[in-house]
Each structure stands twice: as C-alpha cells, then as structure tokens.
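Student: Provided below are the primary sequence and the corresponding predicted coordinates.
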Amino acid sequence: MDGKKLEYKGDEALKELQKLTLEADKVQEDLLKSILTRNKMTEYLQKHMTGVSMSDVHEFKKKVPVITYKDIYPYIKRIANGEESSVISGHPITEMLSSSGTSGGKPKLTPSIAEDLDRRTFVYNLIMPIMNQYVTGLDDGKAMFLYFVKAEMSTPCGLPARTVLTSYYKSKHFKLRSRDLYNDQTSPDEAILCDDSNQSMYCQLLAGLIHRQQVTRLGAVFASALLRSISFLERNWISLCNDIRTGQLNSMITDSGCRLAMSAMLKLADPRLADEIENICSRRSWKGIVCDLWPKAKYIEAVVTGSMSQYIPALEYYSRGKLPLVCTMYASSECYFGVNLKPLSDPANVSFTLLPNMCYYEFIPLGESETYMDEDEEISLDRLVELVQVKIGCYYELVVTTFSGLNRYRVGDVLQVNGFHNKTPQFRFICRRNVILSIDSDKTNEEDLHKSVMTAKRLLEPYNALLVEYTSYADTSSVPGHYVLYWEIKHCTPSVLDKVISPLGPKVLQDCCIAMEEDLDYVYRRCRTHDKSIGPLEIRVVKTGTFDSLMDLFIKQGASINQYKTPRCIKSDAALKLLNSNVKACFFSPRNPTWIPL
C-alpha cells in the first residue's frame, strides 16, 4: 500500500475511516493478497508454500503455521547479523523495534520497513479528528504531552535497534507534525529527543509550567509515565519555580539542545508566574493539582486500559475527577492496530476499532479456561477466524500478518468483542496472555490479579491511603509456595476540610490480603483451603519511590521510559532483589479464603 494513500488528515481522515470500516472484508482480503505478492520470494513463505501461487490466499491459510516470537526469532537474528531482508520481507528491513521487555522478561526485536512509519502516522492522524467530534476549542491552546526517547542501539550489522516510539519521534513524520494546527506542543523537540530521561522530564515540565495558561490537553503514552512525572514535579517544583523566577535554567541541565531550547523559552524572569506555581505546589494536599496548574485542560490522554487501569484512582485524585481520562489508540511494537471512536467513554468501557488497512488480522477463539493458553500449544489452522467473523461477547487471541515479515504471529493479547462499527469489530483489551502467577494447578492471569488488587485496595481508602503501584511474585522458595504482592502506598495529606482519620494499621493490610484471596478464582481458593498446596498470600509494603527505582532498573536494562509498564509478575532476580531490599513491612492473609466444593 502506497504511503501517499495514508496521508489523510481532518475530515478526509474520518471519511477514509468510514470507507475502511464499511469495506473491512474486502480491505482485508486485498491487503493479504498484497502482502503475499510482495513477500512471495522470501525464504520463510517459500518454505511453507512451495509450488503454489504466492498470492493464493487459500494456500496461505492452509499451509502457513501460527507462530510465536521464538519461532520467528532465528530469522530475525539472521537479518540482525547481516543477512538479506528477503529472509522474511520483500522490502528492506530498515530497523528493529524493541519491545518494552517487561511482560516476557526481556525485549523482543520486531522487523520494520520504511512504510510502517506511514501506517503509524495514519493512526496518529485520526486521533484529533475523532477528538474534535467530542471536545471543542482544542485548536486554541497547546498540548502538554510528555514524550521520551530511549538511547538507540545497533544490531551486529548496523541496523538501528530502538523502541517504536523512539523511531516515530525521530522520524520526519513527527518533525512535520508542527504544521498541524492541533499539534502545537509545549515541549520543544530538543527536550523530547534528549536521551537523559531526567533532563528531558525536567525540561518538559518546565515548558508545561511556562505555558500553563495555554494547555488545553495533557498526558503521556501510559498513565504510569504521567504519574511518574507528577512524582518528579513533587520533588523538583522549587527548582522549576526558581528557573521561572530568575529566567535562568538550572545547571543540572547539561544537554546542549535542551539548554539552548529552554533558555530561549525562559527569555525573561517571570516572578509572578513563579509565585502562582509556588502557591499551588506548596499546599498541604496535591489533590486536584493537575487542574490547578493547568486550569484550561479539557482532558488527560494516556493508556488506562488493561493493567494501566490501576492508575485511574491516582489520576482522578490529582485531577479531582474533573478531567476525562482518554485512551485514544491500541498499538504494539509489532503493529498499530486501532483507535477509540468514543474517546470520552468510561475507561472500563473503552473499546478499539481495529483498522483493516494496518495488517491482516486473524483470531484464535478462546473459552474462559483457554485465556491462559500456553504459547507452546500448537494451534490448528482451521480454528482461526477472520476479522469480520468474530462474534460479540466472545474472547480471542490476536494473530497478525504484516508487510514487514510477521506471518500468522501471535501478539499475545487477549481481546473481547463488544460491538461493531460498520462491518468492523470493536474490541476490549483484556490482558496479556503470558503474564500469570502459578504455584500449583492455579493459573492467575493479569486481569484476575488486577481485579483482586482493585477489590483489596478499596480497604485503604477510609484511611486516606492510595495504592500507588503493585507487582507480584510466585514465591516457591518454601513449601507450600505462596503469592507475594509488593505494594507501594501513598499516605495522602488531607486538606483542612477533611475529617481526622485513624492511621493505617496492620489489621487493614491483613484484611487486604484475605480480600484478594476471596476475589481470586475457584482453583486458587481450592488449592489454599482444601489442597493446602498454596500458602497464605503476602503483601510486602515497600518504601516510597521503590517503583521508580524498579523502572530505572528496567530502563538501564533496555526498556523505554515511554513504553515502560510495571511488570505485574516479576521474573527478574535483580528486580526481586531491589524490591525486597525496600520492604518496610510484611502482612499475611489471616485465614483461608472461602471455598465450597462443586
């Protein structure tokens, strides 16, 4: 597909969206034929489709297997070491995209071709036309989006190896965004493109504060990154105010691009603005701080689905619940998939319309128990269904075929169909397939773990305490093994109007332990109560800032601040060592959870 056909903006973009979703079946069929025609001479397709027409869709579906990353990795490794792209792709592989690496334990490398940037830009160009249907006046101000790049690496043959967002931010597409009326951002490109995340964060927050009266929307890619920025602001607002008051940039900013851009933005001292910010930030309580610092903001944009929904209460606390939480799109390192056509919907009801021109989609139907399918399980080809064949209410695992050489690749996302837009299904993101806790015959996936944590954390609310972050670990060092939850808890400073409350005591945390166990599934509760094969669930409360340190650890190991998601199940020895070194107190479930034999 020619990149020129993807350069739609404004009303044209919405018209193209309507056309694509009305003709989803035809678009998908044509796209698969195009992929097969282009990649017909690749070693991979020749291996599986020898002796047939390479544009034969039927033969593709009959003979090409469903794969996981470990199946395609040998081919990717060969290209990374210098072999021709024709191993898997009919077009040159221009870069390798690195995943966040926090779900499966280490980053994966995904091949990418030049026109993939056109496809990503097509998705980005849909966002504002969709938002403009629901929110007015966005062209009257600036966007304060906190974006970060990760230092690039190279494969042995010299191909760039970087995150998908770093790739986009360093592309001509991102640089040309300023021509769009709706892409007037507070942060200069020099601050966004700074490899030092602390300097980048400082400069982007400074720029956002300087333009505080012009900000009409704000956010970050993931909710966790936005909350990390607020935490950074709590620690550095005095220095930021001093920069604005004196018109002189803090000496900690040593990056030449940042110094030049931010010094030009500061220009003159502005004591009045500094006083305004100081008066807000020096309050006892930071409840509603986002609305107070950026009073004209109309919404917060960030991923708040899946495990990111953990951060919704914190975002609502800092925005006093006044700003809608908007999740605009669904994407991964492998491919950008779809958009949210109802961006102001409640985060719990967010669904994404998959765009038929991004890749060829297939789906593995899942029963409830199959949500936990092992990635090593062989998938029967006649089990797969096409995009327009999925059924409302049913669960599926996503499989994609891309122009860059992924053929029938299991992305690892579990989705549920909850509607259609024209002929195109809309999906709710459920969880990542391979994030589970297991001690015995129990299998706790990310969604179930998250649901139980959400149930338990409500017990903290009467004590003005907020669960900032959590992760888990299956501790099998003793018999029986048990689930360990690491919790970082923030004790919110009450405003003068709040009533005096009792301190958070040990019994409350013990109650949280049993509340989680009561909310976990039948098999877990049977193992705990009847089989005695799982020990009492444990909550380890860690020091403030521990999860920031955990993020720093993963960033040092290759993760991106932009794409980082706290791993909900820890598999890294170094990460466990860090968490355990910051434990303040431990609490165990005081009794067995309820279990009734079937």
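Tutor: Looks like it arrived, so ask away.

Student: C-alpha only now, for contacts and for neighbours.
Tutor: OK.

Student: And the nearest residue to L117 once chain neighbours are set aside, how far from P188?
Tutor: Using C-alpha to C-alpha, 6 or more residues apart in numbering and skipping the chain neighbours, the partner closest in space to L117 is Y168 (6.9 Å). As for Y168, its distance to P188 is 16 Å (criterion: C-alpha to C-alpha, to the nearest Å).

Student: D552 too?
Tutor: 24 Å.

Student: do you know how far the residue nearest the centre of the chain is from F145?
Tutor: In the chain, the residue lying closest to the centroid (C-alpha atoms, centre = their mean) is F222, at 5.1 Å. Going from F222 to F145 by C-alpha to C-alpha gives 11 Å.

Student: Please work out how many residues are found near C527.
Tutor: By other C-alpha atoms under 10 Å, 18 other residues sit near C527.

Student: what does S86 give?
Tutor: Count around S86 with other C-alpha under 10 Å applied: 18.

Student: Ok, S404 next?
Tutor: S404 has 26 nearby residues by other C-alpha under 10 Å.

Student: Correct me if wrong: it contacts V87.
Tutor: No. Counting by C-alpha atoms under 8 Å, S404 stays clear of V87, with 10.8 Å between them.

Student: Residues in contact with the helix or strand containing E397: which ones?
Tutor: E397 is located in strand 395-401, with elements delineated by DSSP states H and E. Under the criterion C-alpha atoms under 8 Å, 6 or more residues apart in numbering, residues 32, 66, 359-368, 371, 406-417, 433 lie in contact with strand 395-401.

Student: Comparison target, given below:
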Amino acid sequence: MAVDSTLSSPLSPPACEKDAKALHFIEETTRHADMVQEKVLAEILSRNAEVEYLKPFKLGGATGRETFKSKIPVITYEDLQPEIQRIANGDRSAILSAHPISEFLTSSGTSAGERKLMPTIQEELDRRQLLYSLLMPVMNLYVPGLDKGKGLYFLFVKSETKTPGGLLARPVLTSYYKSEHFKTRPYDPYMVYTSPNETILCADSFQSMYSQMLCGLIERQQVLRLGAVFASGLLRAIRFLQLHWQSLVNDIETGTLNQRIVDPSIRDCISKVLKPDQKLAAFIRNECSKENWEGIITRIWPNTKYLDVIVTGAMAQYIPTLDYYSGGLPLACTMYASSECYFGLNLNPMCKPSEVSYTIMPNMAYFEFLPHEPGSAGLTRDSPPKLVDLVDVEVGKEYELVITTYAGLYRYRVGDILRVTGFHNSAPQFHFVRRKNVLLSIDSDKTDEAELQAAVQNASQRLCEFNTSVVEYTSYADTKTIPGHYVIYWELLVKDSADSPTK
C-alpha cells in the first residue's frame, strides 16, 4: 500500500466548528481509505445481492473483493444498454439496483458523440451533497474572509425529458439544483450567492443569465468570488455582459426590470433588490463602453479573490482568456465529478491549473484502476483485466477509472484517464489527463482530445507576437480531398486592434 506523500500534514486550522468537522471527516476517510473501500463494496454487494444483473455471476452472497473481481466483468456503457433501455421503457423490477431508479442522469455526450443515460437512486443526492459540503471548508483554509461577502455564480438548469417509462432524464447539475437539497439548503455564511434560486431555476437561458448578471452587478461590492461550472460558462457570461450591458444599465438607472424578463417568479424576487441607482449605472456604463475589456472582472467586481471554474482537460484552452478578463486572478478547480458518480475534491484549490490534482474520496463509490498504456488496444477476451485497488496505484502512472456504484454500475469504465500525482494520507491524488475518446477520425487515423488541444496550443503560440489569444475552437474532418485533413476554426481575442494577425 502506498502511503503519505504530498499532503501528509492534517488540514488545519479550520475557520469554524462546522469546518473542523468537515476537515476531520476528510482526514479520517482518507487515512482509512482501504478500509472505507472494503466497507463500500460490501454495502453495495449486500444490498444488491438479488438484483437481476448480478445473479448470473453467482456471487452466493459474497461481498469480498477477490470474489467480486474474479466473477464480475469490466464493462462499458454499451454492455449495459439493454438493461438501461428496459428501465427507461418502464421495467421497475430490480434490474441493476435494489433501490428504485429515481431518474436518469444524462452525460454531455463528449465521450462518443452521443448522450448516455446513467441510472441513479434517491440517496445519491445525499452523497453528492456530502461532497459539496466539503468544498468550502477546504477553500477557507486558503482564502480567509469568504463569509464576509457573496459568490456570483452563473448556474443554470438545462432541458429535461422523460423516458417512455416516465423517468426523468436530465443533467446531474439540473437534478441537483431542482432538488430540495439545493432549494431549501440551510443558511451558510460561506455559501451565499447573489443569484436568487428563482433566477437559477428558470429554464429560459436568456432570462436566467440576464437576471443573474443583474443581481451580480447590483451587489458588485459584495462579490468575493465569481464562478461557473466550466471556464467556458464564465466566458459566456462575460460575452453576455458585452452584448447586453446597455439594457442592464438602463434597468439599474431606472429601477425597472427589462420587459424581456417575463418569468413572474424572477420579476418578483428582482423587484426586492432593484432600486434606481444612477451612480452605479454610470459606473457600469463607463467601464463597459470602453473598447479595452482587459481586467473587466476586477474593474466591476473589485473585491473578487478568485474564479471558481473547471479549467482542467479541454477547459484548459480558456485559461489565457480568463486571465485577460480577470487580470490574472487565481483559478480554483474544486471538485471532480461526472454523471456516473462524484469522485473527489481538490485539497489545494488555489494551485496553478496545470498542477490541479483531485483527491478521490473513498466513501463515494468503489474505485478500481485499469493501467493505461498509451497506444494500447485496451481490454480483450484474451487479456483479462488486471485492475488496481484505490490505495495501490503508483505515483506517475496513468490509469483508466473503473467504478462500482450504489446505483447499479458494476466495474464500469468511466473513460477518464488519470495520472497519479501523490497521496493524501492513503487516498491517491490524480491529475485529469483526458477523456478516453475519439474526437476526429479520417480512415484509420484517430485523434483524441489531448492531441487536438496540444496542436491548437502549439499553433496558437504564433499569435502571441500579435498580442492575440484563442478564445474558442471547433474542428471537423474534411475527407473531400486526398489525403483527408482536419479543419480547425478559431475564435480569436485581439487585445490590440492595431496589431491584429488578420492584417
């Protein structure tokens, strides 16, 4: 078993008694990671012993690791599709989980270009809420005084559908925001948002963004941190401000809400905070009317201490643009999660984006790791998997994440490639490398996310001499010519129009 390394010292001192309990939980859970993992697997197997999926493997009531590993196959989403389709069509028998499937969580579709339906159970909300409750106690170790202001977070619900059998299918964050865990969360001075719940829960993206931005502008002096789930989301908010600042200024100046905002719950809650403020309107008009938007975040929200966004993986491309708009504020990546499962948190959230590592919390699921060799073909019937337990991974090596969850995923390959960077107590810390997927393909050629991003970053270095950076890019495979080639479209941020690369 690997032992203490990069973060061997206890997390301290806590900011308050509540934080002390959370940090103690992190310490105890990571210190006894292997024991916690053994308990998690036993719980999952004992409660689901009679489910249809497990019966053919004849576990015989066994809940130990060796029996589990010798009898249960490693699978992908495609292997589970028949069972998932039955549940989606209305079969309520215990197919994957002894607990009823409460809804499906939809993936973004980035792994193979198609949306996946991930079964979940009601109690998973408690597990996700537990991980959320650990984030601010860790952040408070690095950034003091976050209880003295508010967070401006751009949070949104997305569209949801129902399966033929009547179960909701929606993104994991939409599920969380619409849950009572979020809507009726107790007051916490470290977790106060400028955005009222009504603005977050509005399904109309324009009305939601407009009202959240308006509230953030009204309380600009109270804002201590800005955030969105992904870096791209925060940049969309800045772009929205560029396009709509004049309407927002008019609302603040007159104390009347834009007529395009028709949601009655939003109009009601905004009316309680929107009053005529000509001084604030004049300030925002002056800042937003300038051609140069460098540092606009700290110009409008001067007390901001950091940006809370995911900038790992494919989101790394947005770091230069975020630095431009924020004046180089720290970028905090706080947690690692997916629609399949919530995994862990960053115990050093103020580190550089390139150094972000997530500590896997062993209570969230049962974790195994498939050693990843670049260029290897993966698992075959002739080469049975040799998976490594959570505490037995080796620093510097890369692995594909495999999970067994309370909701009914058994030895499921998530598709994330992770590199071990160290340990906190006996729990490993991982740097997210990439999704194991194919973005582009010409004939037998395969270009994945990491290779495409590296190519864009290398090419974009040529733009530095023009004081220009890449804001966004997209690509496609052009097979009309022989040989085929990839076409990449760039959206550029030109910081000095007199020295544009297009001239």
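Tutor: Happy to help now that I have it. Because the structure is predicted, anything quoted here is derived from the model rather than measured.

Student: related to what we said a few turns ago, show me what the residue nearest to the centre of structure 1 aligns to in structure 2.
Tutor: Residue correspondence, TM-score structural alignment: F222 of structure 1 in this structure matches F230 in structure 2.

Student: Can you give me the buried ones in stretch 133-141 of structure 2?
Tutor: The neighbour-count check on stretch 133-141 of structure 2 (16 or more other C-alpha atoms under 10 Å) flags L134, L135, M136, P137, V138, M139, N140, L141 as buried.

Student: And stretch 197-214 of structure 2, by the same measure?
Tutor: 197-204, 207-214.

Student: leaving aside the residues next to it on the chain, what's closest to Y410 of structure 2?
Tutor: T404 (4.4 Å).

Student: before we move on, back to that, of the contacts of strand 395-401 of structure 1, grab the buried ones for ChimeraX.
Tutor: Restricted to buried positions by 16+ other C-alpha under 10 Å, the ChimeraX selection for the contacts of strand 395-401 of structure 1 reads:
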select :32,66,359,360,361,362,363,364,365,366,371,406,407,408,409,410,411,412,413,414,415,416,417,433
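
Student: quick one: which of the contacts of strand 395-401 of structure 1 sit in helices?
Tutor: L32 (DSSP state H).

Student: Okay, and which of the contacts of strand 395-401 of structure 1 map to strands?
Tutor: Residues of the contacts of strand 395-401 of structure 1 located in strands (DSSP state E): 360-366, 409-417.

Student: Looking at the buried residues of stretch 133-141 of structure 2, which is nearest D268 of structure 2?
Tutor: Nearest to D268 of structure 2 among the buried residues of stretch 133-141 of structure 2 is M136, at 30.1 Å by C-alpha to C-alpha.

Student: after superposition, how close is the longest helix along structure 2 to structure 1?
Tutor: Of all the segments assigned as helix in structure 2 under DSSP H, the longest by residue count is helix 231-254. For helix 231-254 of structure 2, the mean distance to aligned residues of structure 1 following superposition is 0.4 Å (mean C-alpha distance after the TM-score superposition for structure 1).

Student: roughly how far out does that helix sit from the chain middle?
Tutor: In terms of C-alpha atoms, centre = their mean, to the nearest Å, the centre of helix 231-254 of structure 2 is set 24 Å apart from its chain centre.

Student: Also stretch 442-460 of structure 2?
Tutor: For stretch 442-460 of structure 2, the distance to the chain centre is 23 Å (C-alpha atoms, centre = their mean).

Student: Repeat that for stretch 331-339 of structure 2.
Tutor: 4 Å.

Student: Pull out the buried residues from that stretch.
Tutor: By 16+ other C-alpha under 10 Å, the buried positions in stretch 331-339 of structure 2 come out as L331, A332, C333, T334, M335, Y336, S339.

Student: ok, back up a step: let me know how buried the residue nearest to Y410 of structure 2 is, in neighbour terms.
Tutor: Applying other C-alpha under 10 Å, I find that T404 of structure 2 has 23 neighbouring residues.

Student: Quick one: map it onto structure 1.
Tutor: Counting by TM-score structural alignment, T404 of structure 2 corresponds to T401 in structure 1.
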